[in-house]
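# The following block contains a protein sequence and its predicted model.
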Amino acid sequence: MEPSYGQIVTTSAASQIADQLQQAIMDGRLKVDERLPTEEELAAQFGVSRPTVREALKRLAARHLIRSRRGPTGGTFVTGPSPEELATSLGTSVTLLVATGGVSLEEMATARLEMEAVCCRLAAQNRTDMHLAALEAEIAQQRTASLSDQDFCASDVRFHRTIVDAAGNALLRFLMNAVVEALMPVSNMIIFRVRDRKEIVAHHETLLAALRDRDGEAAVAALGGLVRYIRAQYEKAEEARKAARP
């Protein structure tokens, strides 16, 4: 039985069609791996032109909800978006928000502190020896004086990604992708000229010690010290930027 859809008005028809098809996927009327009707059939169902349907399908493809397959058994099929794809999309959106001024530096610091604090508490309970070893390895690399700024930033991201992984919560891991994979690289780009690497490493060492002791509150306190330091570097970077203006 074909899913039924509401009437489409003339404005934003493609958007409405995409939204109705998405809703059909979300509520189970359209199943993963189910083949959609052809463009011609969808156009007849919705009472619109084929180009309008084609635009709606492009929107669904951009949301990773459908895929196309060629050949005798080809067509357009419903697909379940992978967590990795969704996380990447979320991270890209957050990066764009920061780049366009939609998120302030203070909001970045606050969001990171509050969200990663939850991960620190859970990581203190759930971390394994493998997580501790990974954190130790990143700190050892960060102590290397010859390490480039780019590689230091990459190690910084991996350090905090490991804490998120140690929390053992799939939804937090997805949500924290916006912080670790998007906000942290932006943050590092802003402060890398004014920060002291040794200071960053010292905070990482304190955080590692708290996780080793399974002390969640000490881990949150260590994270708070790190974020306060980063906030101070934001101010220094802003002062340096203003001073460099002609």
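Happy to help now that I have it.

# okay, CA-based contacts and neighbour counts for the rest of this
Noted.

# So which other helices or strands are in contact with the longest helix seen in the chain?
Secondary structure assigned by DSSP state H gives helix 216-243 as the longest helix of the chain. Helix 216-243 makes packing contacts with helix 105-126, helix 184-191, helix 197-212 when contacts are defined by 3 or more Cα pairs under 8 Å, 6 or more residues apart in numbering; DSSP states H and E.

# and here's the other structure:
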Amino acid sequence: MRQDQIDGGARRAVFSPVDNRARVDTVVRRLGDAIELGLLADGEQLPGESELAGQLGVSTVTLREALMALRQQGLLITRRGRGGGSFVSLPELPAEDRLRTRLRGWSTEELRDLGDHWAALSGAAARLAAQRTEPEDLIQLRRTADELTRAQGAATRCRLYGRFHVELAAAAQSARLTREQLALQGEVGALLCLVLADDSCREEVADRQRGLISAVQDGDHATAGTLAERCVREPVARLVAVRLAR
């Protein structure tokens, strides 16, 4: 599979049709998650309303409502006139007190359950990637892992961590797993800022990611799956500890 197919897999999932339930909210979550993860770049112009509505399989009325909500959240800005349209506006680091307030809305049992679900998805994606990809197909995953190794800010680390799991699902050539990973980032991804700010956590995750990529390249699907699961379980366990401490 060509590199442009790997790079494009995650982006194609962003613009694939949404489901039939609560479509405005679904569009808001889909595009918002992609912006938070950096899959849609800061300053990037979205397709025109008619084209984007067609890609997502929604009416232009539904799309306009969703775009308005994203503007209210500060994730999009609109420019008028020639060359205008809707442009991505990457958010700053969520305030720590707001994240801790959000964390209090989760019980430890809910966090552990979500971690189990997330680990299962990432493990499945890693095993499939080990069976389906060629070494040259892992360039984007390596790039994201390398960026995480150097990243300093918690927000940047959080985005790169989430992006890695989305790109892993894309490398597995599974559109459904990719969409599931996107949805999970919106559900809990930002909370990981509370643990990825710690250098030791960042280093542990980066080490696991490098080992995971090597296992995928070697076709070792068992090791790849185990490492992918650990890449999720260990940060979530730290998040549970933060929740218990509060």
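On my side now, so go ahead. If you're wondering where the values come from, they're calculated on a predicted model, not measured in any experiment.

# Taking helix 184-191 as reference, get the angle to the longest helix of the first structure.
50 degrees (axes from the mean of the first three to the mean of the last three Cα atoms, to 10 degrees).

# Flag every buried residue along helix 216-243 of the first structure.
By neighbour count on 16 or more other Cα atoms under 10 Å, the buried set for helix 216-243 of the first structure is 216, 218-227, 229-231, 233-234, 236-237.

# if we can go back for a sec, format the helices and strands packed on helix 216-243 of the first structure as TSV; extra columns: mean neighbour count and distance to Gln22 of the first structure.
Shown next, in TSV, are these (neighbours: other Cα atoms under 10 Å; distance: least, Cα to Cα, whole Å):
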stretch	mean neighbour count	distance to Gln22 of the first structure
helix 105-126	19	29
helix 184-191	18	32
helix 197-212	19	42
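
# okay if I get the ones you listed as TSV plus distance to Leu97 of the first structure?
Output for these, formatted as TSV (distance: least, Cα to Cα, whole Å):
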stretch	distance to Leu97 of the first structure
helix 105-126	11
helix 184-191	11
helix 197-212	26
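
# To Gln142 of the first structure, which of the ones you listed lies closest?
Proximity to Gln142 of the first structure, assessed across those by Cα to Cα, is greatest for helix 197-212 (6.7 Å).

# what sits up against that closest one?
With contacts defined as Cα atoms under 8 Å, 6 or more residues apart in numbering, helix 197-212 of the first structure is touched by 120, 123-124, 127, 132, 135-136, 139, 142-143, 216, 218-220, 222-223, 225-226.

# mind running it again at 7 Å?
For helix 197-212 of the first structure, the external contacting residues (Cα atoms under 7 Å, 6 or more residues apart in numbering) are 123-124, 132, 139, 142, 216, 218-219, 222-223, 226.

# which two from these end up farthest apart in space?
It's Gln142 and Gly216 that sit farthest apart of the contacts of helix 197-212 of the first structure, by Cα to Cα, at 23.6 Å.

# Tell me the spacing between the residue of the first structure most remote from its centre and Ala56 of the first structure.
Centroid-distance maximum for the first structure: Ala44 at 38.4 Å, with Cα atoms, centre = their mean. Distance from Ala44 of the first structure to Ala56 of the first structure, counting by Cα to Cα, to the nearest Å: 14 Å.

# Translate Arg173 of the first structure into the numbering of the second structure.
When the second structure is aligned by TM-score structural alignment, Arg173 of the first structure is paired with Thr178.

# tell me the SS of that match?
helix (DSSP: H, G, I helix; E, B strand; the rest coil).

# ok, the closest residue to it other than its chain neighbours - contacts?
The spatial neighbour of Thr178 of the second structure that comes closest, neighbours along the chain excluded (Cα to Cα, 6 or more residues apart in numbering), is Ala169 at 4.9 Å. Applying Cα under 7 Å, 6+ apart, we find Ala169 of the second structure in contact with 125, 177-178.

# Mind telling me what Ala169 of the second structure corresponds to in the first structure?
Counting by TM-score structural alignment, Ala169 of the second structure lines up with Val164 in the first structure.

# Ile139 of the second structure - nearest residue in space that isn't next to it in sequence?
What sits nearest to Ile139 of the second structure in space, not counting adjacent residues and going by Cα to Cα, 6+ apart, is Gln3, at 7.3 Å.

# Tell me the residue in the first structure aligned with the one you found.
Under the alignment by TM-score structural alignment, Gln3 of the second structure pairs with no residue in the first structure.

# so Gln3 of the second structure touches Asp137, yeah?
Yes - applying Cα atoms under 7 Å, one finds Gln3 of the second structure in contact with Asp137, separated by 5.3 Å.

# Thanks again, I'm all set now.
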